[in-house]
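Undergrad: Mind folding the following:
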Amino acid sequence: MVFFSIIRQLIKALAIIAGGAVLLMMGITVIDVLLRLFGTGITGAYDLVRACGVVAVACALPYLTAVKGHIAIEFFYHKCSRLGRLILDSLLRLSALAIFGVLTVQLYRHGLALLASGEVFPNLGLPVFWIPMLVSFNFILMMIVFLYHLTHPGREFIKP
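TA: Below you'll find the predicted structure:
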């Protein structure tokens, strides 16, 4: 299906962005530490590392969900029959859909509130509204993957 193909490509692109954010966090930290040896540093390094951390985690979550990389409740899974596993998996995914649905709406609203208030990073002065909006966007992608897994039990959305 074309829709799922587009979502797969988007999730893969976000996974690359997540990896880049981790590399950027490492680079900023190393350069900041080295510069501090010479009595200076990167202004706003803490803010940049925090933002990159959020980007890394938020953008990696849809990929992790798509490849079923989360730790399952193995103890319970092994105790259940095939039908029991299917029921347990479906209940967990439906619960996740509800939880992430609420979180998505609340994070988006929080992003709008930050935009309206003009909230910025303390040292850099850059706006922060985009952070909860980025997380909510990634949660939407996760919910699409949850729906796929509900309708296609036992299959990964993306092959690792």
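
Undergrad: all contacts plus neighbour counts: C-alpha atoms, from now on.
TA: Will do.

Undergrad: Now do stretch 102-114: everything it contacts.
TA: When contacts are defined by Cα atoms under 8 Å, 6 or more residues apart in numbering, stretch 102-114 is touched by residues Val128, Phe129, Trp130, Ile131, Pro132, Met133, Val135, Ser136, Phe137, Phe139, Ile140.

Undergrad: Turn the residues you listed into JSON lines, including neighbour count, distance to Pro122 and secondary structure.
TA: Formatted as JSON lines, the contacts of stretch 102-114 follow (neighbours: other Cα atoms under 10 Å; distance: Cα to Cα, whole Å; DSSP: H, G, I helix; E, B strand; the rest coil):
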{"residue": "Val128", "neighbour count": "17", "distance to Pro122": "10", "secondary structure": "coil"}
{"residue": "Phe129", "neighbour count": "22", "distance to Pro122": "13", "secondary structure": "coil"}
{"residue": "Trp130", "neighbour count": "15", "distance to Pro122": "15", "secondary structure": "helix"}
{"residue": "Ile131", "neighbour count": "20", "distance to Pro122": "15", "secondary structure": "helix"}
{"residue": "Pro132", "neighbour count": "22", "distance to Pro122": "17", "secondary structure": "helix"}
{"residue": "Met133", "neighbour count": "20", "distance to Pro122": "19", "secondary structure": "helix"}
{"residue": "Val135", "neighbour count": "22", "distance to Pro122": "21", "secondary structure": "helix"}
{"residue": "Ser136", "neighbour count": "24", "distance to Pro122": "23", "secondary structure": "helix"}
{"residue": "Phe137", "neighbour count": "19", "distance to Pro122": "25", "secondary structure": "helix"}
{"residue": "Phe139", "neighbour count": "24", "distance to Pro122": "27", "secondary structure": "helix"}
{"residue": "Ile140", "neighbour count": "19", "distance to Pro122": "29", "secondary structure": "helix"}
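
Undergrad: For the comparison step, fold the sequence that follows:
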Amino acid sequence: MPKTTLHAWSRFIGQATYALTWVAAAAMVMMIVLIVVSVFMRYALHQPLLGSNELIQLTSVVLVMAALPYCTFEEGHIRVDILDNFIGRWGRLIGDLVFRLTSIFVLSLLSYRAVIKGLDALRWGDATNMLSLPIWPLYIVLATGSALCVLVFVGQTILIVTERDAS
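TA: Predicted coordinates:
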């Protein structure tokens, strides 16, 4: 793949992950406000906010799946390099490729299944127990976050292979 195409691909994916990060940030702010209001209502006014736990759970899904692609793009995941010196350069290369290819496979399945489940939830009108909120939008966020993560891993895999070929 030509360097200009690879650079354009990387820039597009970076912008898409950054945009989705704003969704995660909004979910984080919403969750913080909801928790503060819920705690205040429960302990200061003795009036628990019904459905707050359900809203916090739904917001958690949005927060995690919207932030995951950006964290992956920035390589912000926790990494343990205990064996790096032992396995050497080729071992790290193979490990990086196996990790990314496995992640591509698993996250592709997750994205596919989330689309299928989201369509089912939309068709059947699935909703949460207490507040009767539709759950299909959560499946969209789940599918979008995992699909974007797959694209990030594909780009990283291409970079790993092309950089090794150049050296």
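
Undergrad: What TM-score do the two superposed chains give?
TA: In this superposition the chains share a TM-score of 0.87, using TM-score structural alignment, normalised by the length of the first structure; 154 aligned residues with a Cα RMSD of 1.8 Å.

Undergrad: Farthest pair within the contacts of stretch 102-114 of the first structure?
TA: Val128 and Ile140 (19.8 Å; Cα to Cα).

Undergrad: what's the helix or strand Ala8 of the second structure falls within packed up against?
TA: Assessed by DSSP states H and E, Ala8 of the second structure sits inside helix 3-39. Helix 3-39 of the second structure sits against helix 52-73, helix 136-166, with contacts defined as 3 or more Cα pairs under 8 Å, 6 or more residues apart in numbering; DSSP states H and E.

Undergrad: now Leu119 of the second structure: how far from His77 of the second structure?
TA: 31 Å (Cα to Cα, to the nearest Å).

Undergrad: so how far does the helix ranked longest in the second structure sit from its counterpart in the first structure?
TA: In terms of residue count, the longest helix belonging to the second structure (DSSP state H) is helix 84-124. Helix 84-124 of the second structure, aligned to the first structure and superposed, deviates on average by 1.3 Å (mean Cα distance after the TM-score superposition for the first structure).

Undergrad: Show me what Ala56 of the first structure aligns to in the second structure.
TA: Aligned counterpart of Ala56 of the first structure in the second structure: Leu63 (TM-score structural alignment).

Undergrad: Now for its match: which residues touch it?
TA: Contacts of Leu63 of the second structure (Cα under 8 Å, 6+ apart): Val23, Ala24, Ala25, Ala27, Met28.

Undergrad: Are any of the residues you listed buried, and if so which?
TA: Val23, Ala24, Ala27, Met28 (16 or more other Cα atoms under 10 Å).

Undergrad: Grab the nearest non-local neighbour of the second one.
TA: Ranked by Cα to Cα, 6 or more residues apart in numbering and with sequence neighbours excluded, the top spatial neighbour of Ala24 of the second structure is Leu63, at 4.5 Å.

Undergrad: next one: the last one
TA: Sequence neighbours aside, Leu63 is the residue nearest to Met28 of the second structure in space, at 6.3 Å (criterion: Cα to Cα, 6+ apart).

Undergrad: thinking again about what came up before, among the buried ones among the contacts of Leu63 of the second structure, which two are most distant?
TA: Val23 and Met28 (8.7 Å).

Undergrad: give the contact list for the spatially most central residue of the first structure.
TA: The residue lying closest to the centre of the first structure (Cα atoms, centre = their mean) is Ala58, at 2.2 Å. Neighbour list for Ala58 of the first structure: Ala18, Leu134, Val135, Asn138 [criterion: Cα under 8 Å, 6+ apart].

Undergrad: Nearest to Leu10 of the first structure among these?
TA: Nearest to Leu10 of the first structure among the contacts of Ala58 of the first structure is Asn138, at 10.1 Å by Cα to Cα.
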